[in-house]
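[1] Can you look at this prediction? I've put the sequence above it.
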Amino acid sequence: MYENLSSTLVYQCHKYHNLKSSNSGILSKKHQAAVKELLQNQSILLSRPDKGAGWVLMDKCDYISKLETLLSDETKFQCLSKDRDQTKQTELKIINLLKDLKNRNLLPPTQFERLTPCGSQPPRLYGLPKVHKPNLPIRPVIDMSSSPYHAVAQWLVSVHNQPESRL
């Protein structure tokens, strides 16, 4: 039962993330034009709320300052380096670990191919406004779907959820 849950959840998340707004079918052409105009305005941000459906319209400077405040909390986030993106190095470390597992016959070649990261992107941080709270605080979300860790993390969850799991 649980082995399919993680892959189903990931699939649904990708599906939801790639969907266009379902509201466009009920909006008139006038409203659709107004939304397009709002999206072109660089001083505002159009986002989805952290709970429920709909759109949230925020001042972009306010959104950025709230995210910067979150990032400045050293108990939750730590600045590792300002200039370097370590995605490629992380990708290479994961590839070398997977090669080692394959060479020791702990990982089948087909699994190795599926888990090997290629063309990864750094994880992306964004915030969803909490519309049910005063002053619209931001809930941070880290999108790891295109990171080097994504395929391996999915696989580990599936292995963990199997009875008597082992590599």
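    The structure has been received and is ready for your questions. Here the structure is a predicted model, which means the values were calculated and not measured. Numbering: from 1, shown residues only.
[2] For the rest of this, base every contact and every neighbour count on C-alpha atoms.
    Noted.
[3] Show me which positions of the helix or strand where Gln12 lies end up buried.
    Element membership for Gln12, per DSSP states H and E: helix 2-18. Residues of helix 2-18 classed as buried by neighbour count (16 or more other Cα atoms under 10 Å): none.
[4] What of stretch 123-141?
    Applying 16+ other Cα under 10 Å to stretch 123-141 flags 127-131, 136-138, 140 as buried.
[5] Am I right that Ile142 falls within a helix?
    No: counting by DSSP: H, G, I helix; E, B strand; the rest coil, one finds Ile142 to be strand, located in no helix.
[6] List the residues that contact it.
    123-126 (Cα atoms under 8 Å, 6 or more residues apart in numbering).
[7] Going by distance to Pro163, which of those wins?
    Pro123 (31.0 Å; Cα to Cα).
[8] same for the one helix or strand Glu37 maps to, what does it pack against?
    Element membership of Glu37, judged by DSSP H and E, is helix 29-40. Packing partners of helix 29-40 (3 or more Cα pairs under 8 Å, 6 or more residues apart in numbering; DSSP states H and E): strand 44-47.
[9] try this one side by side with the last:
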Amino acid sequence: MEQIFNESKTFKQLDEDPTIQKEDKLQRKLLHLKNIGFLTDGEYKFTRPVGSQPGKAYGLPKIDKDGVPLRSIISACGTFNDKLSKLLANKLKHLRASPTIVIDTFKFVKELQNL
């Protein structure tokens, strides 16, 4: 993992953790959206970040590759925008239920064959 994190094209080392500043900025934005009526009180309370942590990095082995290199994973659980992403996913899930959305390539090919 150290070798992966030392790649300057992908990762850079920060002098300080920006999590608290990002949490404060998101809290102010969410409060503004609640005050103008864009968010309900419940949505505001759900999405308001408190005690956020930076993302956690770990590696999963690519067992099908020679030398079993690691695939870097950054987990966003507990980050400042974790609950906001859950709210947005819930609000937008109806868009994925449209009959014009292709679920997978097999369904797409079958629909083409039916045409």
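    Okay, I see it. Bear in mind that the values here come from a model prediction, so they are computed numbers and not experimental data.
[10] tell me which of the contacts of Ile142 of the first structure are still there in the second structure?
    Compared against the second structure with both residues aligned by TM-score structural alignment, their matches' Cα atoms under 8 Å, the contacts of Ile142 of the first structure retain 123-126.
[11] just those residues now: which is nearest Ala153 of the first structure?
    Pro123 (13.6 Å).
[12] from memory the closest one sits against Ser145, does it?
    Yes: here Pro123 of the first structure reaches Ser145: they are 7.5 Å apart, a contact under Cα atoms under 8 Å.
[13] and the corresponding residue of the first structure for Gln3 of the second structure, how many residues sit next to it?
    By TM-score structural alignment, Gln3 of the second structure lines up with Thr69 in the first structure. Neighbour count for Thr69 of the first structure, taken as other Cα atoms under 10 Å: 11.
[14] In contact with Phe112 of the first structure, which residues?
    Here Phe112 of the first structure is in contact with 98-99, 102 (Cα under 8 Å, 6+ apart).
[15] And the most centrally placed residue in the first structure, how far from Ser47 of the first structure?
    Centroid-nearest residue in the first structure: Asp143, 1.5 Å away (criterion: Cα atoms, centre = their mean). Per Cα to Cα, to the nearest Å, Asp143 of the first structure is found 15 Å from Ser47 of the first structure.
[16] How about Tyr2 of the first structure?
    32 Å.
[17] same question, Asp59 of the first structure
    11 Å.
[18] what do you get for Arg124 of the first structure?
    Distance from Arg124 of the first structure to Ser47 of the first structure, by Cα to Cα: 15 Å.
[19] And for Ile64 of the first structure?
    Ile64 of the first structure is 13 Å from Ser47 of the first structure, by Cα to Cα.
[20] Check Lys133 of the first structure too.
    For Lys133 of the first structure, the distance to Ser47 of the first structure - Cα to Cα - is 16 Å.
[21] Please apply the same query to Asn96 of the first structure.
    39 Å.
[22] Same question for Pro108 of the first structure.
    Distance from Pro108 of the first structure to Ser47 of the first structure, by Cα to Cα: 43 Å.
[23] do the same with Asn103 of the first structure
    When Asn103 of the first structure is compared with Ser47 of the first structure (using Cα to Cα), they lie 47 Å apart.
[24] How about Trp155 of the first structure?
    31 Å.
[25] ditto for Arg114 of the first structure
    If you go by Cα to Cα, the gap between Arg114 of the first structure and Ser47 of the first structure works out to 33 Å.
[26] returning to what we had before: could you save the contacts of Ile142 of the first structure as JSON lines and add columns showing secondary structure and distance to Val35 of the first structure?
    Output for the contacts of Ile142 of the first structure, formatted as JSON lines (DSSP: H, G, I helix; E, B strand; the rest coil; distance: Cα to Cα, whole Å):
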{"residue": "Pro123", "secondary structure": "coil", "distance to Val35 of the first structure": "28"}
{"residue": "Arg124", "secondary structure": "strand", "distance to Val35 of the first structure": "25"}
{"residue": "Leu125", "secondary structure": "strand", "distance to Val35 of the first structure": "24"}
{"residue": "Tyr126", "secondary structure": "strand", "distance to Val35 of the first structure": "21"}
